[in-house]
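Peer 1: Sequence plus predicted model, see below.
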Amino acid sequence: MVSARTASGGEIHTGHMALGLRSAIGSDVGRRRTANEDSGAAGDRLLVVADGMGGHAHGELASALTVAAMLEMDERLPADTSELDLLAELTAAVDDASAKLAAHAQQEPDTQGMGTTVVALLFDGERLALAHVGDSRIYLCRGGTLTQITHDHTMVQQLVDEGQITPEEALVHPRRSVLMRALSTDHPVEADLAFLDLQPGDRYLLCSDGVTAVLPDQAILDLMAAPTGPEVVVEKLITFANEGGGPDNITAVVADVVDAADVVSQPVRLVGAAAEVQIP
């Protein structure tokens, strides 16, 4: 399979140092799936990954609808978001995505039960806001250290939190893919929300579990900490996940926090189902 890989960047001027995001995005169906149910988008200020689920119940539609809701939020925001509550905007976008899934299931009953994860970063040059539902993840690489920013909404993570199993046991648990929280056709869901501390030189990864189910943290750190551009990191994450068996769809966004002068603004780039599915 050929992977789609595109780069985009955003430039925001602030009252002091102007920071920008220089990002790359890619998605691949993997080695064992026939369709890509992941969706991704990378723009000047919004980065999103959604991992659809449901198989015959149209996971690819769920992820594409969710990314579309996020992009609609981004498009209606003003150029200057300094007066806006970014977390409230992300919350509204997640609620809108849930409403889109429910409305579609009403019109097309065979899509009842479809669902998706979502991770998103919304950036305005000074603030970086996060929204998260499910087991897609966001990592930060800073100073040679990799930190998982999100906390999986899975059954096995809950068992780890409660001390019933170890993190090592969680990696091979037969029910490791069972989600405790996801966007679905059934009811609205509450996203985890946070503002992230922002520093020049930071590198963020947003990815579906097609990456993390195959690559250990050390392998991800080795790629993220390497002195290569985001495009190379995305390409290698996809390649290595496929070489590790490619059991699932693979989607990754890598974004560097840089001086805005080093960034060229580009249109939003879509990958996976978001680039292929016709939204009704």
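Peer 2: Okay, I see it. Numbers count the residues shown, from 1 in each chain.
Peer 1: C-alpha from now on. contacts and neighbour counts both.
Peer 2: Will do.
Peer 1: Now do the contacts for the nearest residue to residue 139 once chain neighbours are set aside.
Peer 2: Of all residues not flanking residue 139 in the chain, residue 148 sits nearest, at 4.4 Å (C-alpha to C-alpha, 6 or more residues apart in numbering). Residue 148 is in contact with 137-140, counting by C-alpha atoms under 8 Å, 6 or more residues apart in numbering.
Peer 1: dropping in the other structure now:
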Amino acid sequence: MTKIALSGRTDVGLKRSNNEDIFIVRPELNFCLVADGMGGAAAGELASRFFAETALGIFSKAKKNGETELPGLVQKAFTLANKRILSHVKTDRSHEGMGCTAELLAFFSGGFVLGHMGDSRTYRFRNGKLKQLTHDHSLVQNMVDQGLISSEEARTHSHRNVILRAVGIEKNISLDLVKGKTLPGDLFLLCSDGLTDMVDDTLIREVLSSDISLPQKVEGFIDLAKLAGGFDNITVVLSQVM
């Protein structure tokens, strides 16, 4: 089994009174996740917690988590969390519209499986090159894809918080599943938009290439997002293939 080093942290930021983000790092289970709640203080927090608890339960109980089984486990985590959130909303209508964006990254020997919904992101840093593995499910990303606005304009656009896909919003989920090989030294970054709205890819690459420890890199990202304004909750998870 591939050996993974993990580090993560979440921070409320400088403008919010509560933190709707959550993360899990479980090196013994070879998986990690980031979820960013939406739908108001109590509801957003609850949605991201439901996703994290559901995923942790599935990976903790899995008898096998090899290359064959992992895509199904990742899909199951998103599907069951989606059902759990929708079921909760039926019993508490005041939480209608709650949901979360989510990144779930799991490793098998020589590779990884990534589940993605929303505008949180996962990047891979390999041999000095940064690659975004996910595509934002957002209105502004669609506008960028159509050539209506630039990537830089998207970061400050008034509609940048309009999410087109999230866990807990629709009965049937549309999940992006990304599968790939890993190499020793590969570094994966999972983060909420509280980081990427504040810190551009050039700075992200600089931090990932720096000769400091994983926890120090995580702290560096949090500090950079706050220096840029810290308008949202900031959550960062780093995973390095040993």
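Peer 2: Structure received. Quick caveat: nothing in here was measured; it's all calculated off a predicted structure.
Peer 1: quick one on the thing from earlier: closest to residue 19 of structure 1 among the contacts of residue 148 of structure 1?
Peer 2: residue 140 (16.7 Å; C-alpha to C-alpha).
Peer 1: Just to check, the closest one is in contact with residue 204?
Peer 2: Yes. Between residue 140 of structure 1 and residue 204 there is a contact at 4.7 Å, judged by C-alpha atoms under 8 Å.
Peer 1: Just tell me what residue 52 of structure 2 corresponds to in structure 1.
Peer 2: Alignment note (TM-score structural alignment): residue 52 of structure 2 maps to residue 67 of structure 1.
Peer 1: Which helix or strand lies directly C-terminal to the helix or strand encompassing its match?
Peer 2: Using DSSP states H and E, residue 67 of structure 1 maps to helix 59-76. Tracing the chain past helix 59-76 of structure 1, the next element assigned as helix or strand by DSSP H and E is helix 86-107.
Peer 1: what about the strands in structure 1?
Peer 2: 4-11, 19-28, 38-42, 46-53, 115-116, 118-123, 128-133, 137-142, 145-148, 183-184, 192-196, 203-207, 250-259, 269-272 (DSSP state E).
Peer 1: list the contacts for the residue most central in space within structure 1?
Peer 2: The centroid of structure 1 falls nearest to residue 49 when counting by C-alpha atoms, centre = their mean (2.6 Å). Shown in contact with residue 49 of structure 1 (C-alpha under 8 Å, 6+ apart): 38-41, 67, 118-120, 136, 206-208, 251-253.
Peer 1: Just the buried subset of those, please.
Peer 2: Taking 16 or more other C-alpha atoms under 10 Å as the criterion, what is buried in those is 38-41, 67, 118-120, 136, 206-208, 251-253.
Peer 1: The residue nearest to the centre of structure 1 pairs with which position in structure 2?
Peer 2: Aligned counterpart of residue 49 of structure 1 in structure 2: residue 34 (TM-score structural alignment).
Peer 1: In space, what's closest to that match - neighbours in sequence excluded?
Peer 2: residue 23 (4.4 Å).
Peer 1: need the contact list for that neighbour.
Peer 2: Here residue 23 of structure 2 is in contact with 8-10, 32-35, 52, 235, 237 (C-alpha under 8 Å, 6+ apart).
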